[in-house]
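Q: fold the stuff below for me.
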Amino acid sequence: MVLTSLDDDQAVETVSIPLAGKSSIADYMVVASGKSTRQVASMAQKLSEKIKAEFGRSPRVEGLPTADWVLIDAGDVIVHLFRPEVRSFYNLERMWAFGDTPAAGNA
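A: Just a heads-up that it's a prediction; the model follows:
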């Protein structure tokens, strides 16, 4: 549902990272970019509403006022939405991909 929502909102470079064996904070981490703060904020708001409608609980959302980096904690899935410049600065995919083989194009 998270990936479909982000795809519908034209998220860029969406990556799903399984966290099994890496962390107990969630089962998956999803990282995606929006082209502007407006798009990042819109994707975050829509995704939060869909999570609440489908699962009956509101996810925790951090960073929405500036929308450079928005974190959505939906329990089993943690979603990070970035503007591209901020995403490349923090490079979360690299930090959480330890033990994995590099993705095509990232080697």
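
Q: only C-alpha atoms for contact and neighbour calcs from this point on.
A: Noted.

Q: and the helices in the chain?
A: Secondary structure of the chain (DSSP state H): helices at 2-8, 37-55, 84-90, 92-96.

Q: could you also give me the structure for this second sequence? I'd like to compare it with the first:
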Amino acid sequence: MTGLFPDMTSEDLLAHILASLEDDKAEEITTIDLRGKSSMADYMVVCSGRSTRQVSAISDKLRDRLKQDFGRTVRLEGKEQGDWVLIDAGDIIVHVFRPEVREFYQIEKMWMTPDNVTART
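A: Below is the predicted model:
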């Protein structure tokens, strides 16, 4: 990985992202290991916020923490609506959903196999 922290692994970045999500009270945090399954990222993280306001806040705070702590600029998609925000952090893709939208799309089911999912409540 390049940038301010060239020795940072995707696992280090994942740990930072998970801590940020937990700090902001994201719910049903699920980590999907994509290594060897997709070239788009090493991990996908899916979580929920209780409202559009919380989904937006979780996304903003994660973006700000990654910028402040690692000098990493991430892209946000969908923040204006607040139903589903995609955060592209390079090696990690984060999806933050309102619960109803997450249930509708069931994005985890597209990528899950018994050996590549870690869930947190």
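
Q: looking at the helices of the first structure, which is closest to Ser24 of the first structure?
A: Ser24 of the first structure sits nearest to helix 92-96 of all those, at 12.8 Å, using C-alpha to C-alpha.

Q: mean deviation of the closest one from the second structure?
A: The superposed helix 92-96 of the first structure is, by mean C-alpha distance after the TM-score superposition for the first structure, a mean 0.6 Å from where its aligned residues fall in the second structure.

Q: so Val12 of the first structure touches Ser33, yeah?
A: Yes - Val12 of the first structure lies in contact with Ser33 (C-alpha atoms under 8 Å); the separation is 4.9 Å.

Q: rewinding a little: pick the most buried one from the helices of the first structure.
A: Stretch with highest mean neighbour count among the helices of the first structure: helix 37-55 (a mean of 18; mean count of other C-alpha atoms under 10 Å).

Q: I'd like to know which elements that helix is packed against.
A: On a contact count with 3 or more C-alpha pairs under 8 Å, 6 or more residues apart in numbering; DSSP states H and E, helix 37-55 of the first structure meets helix 2-8, strand 69-73, strand 77-82.

Q: that helix vs the second structure, average offset?
A: In the superposition with the second structure, the average deviation recorded for helix 37-55 of the first structure is 0.6 Å (mean C-alpha distance after the TM-score superposition for the first structure).

Q: which residues in the second structure does that helix align to?
A: Counting by TM-score structural alignment, helix 37-55 of the first structure lines up with residues 52-70 of the second structure.
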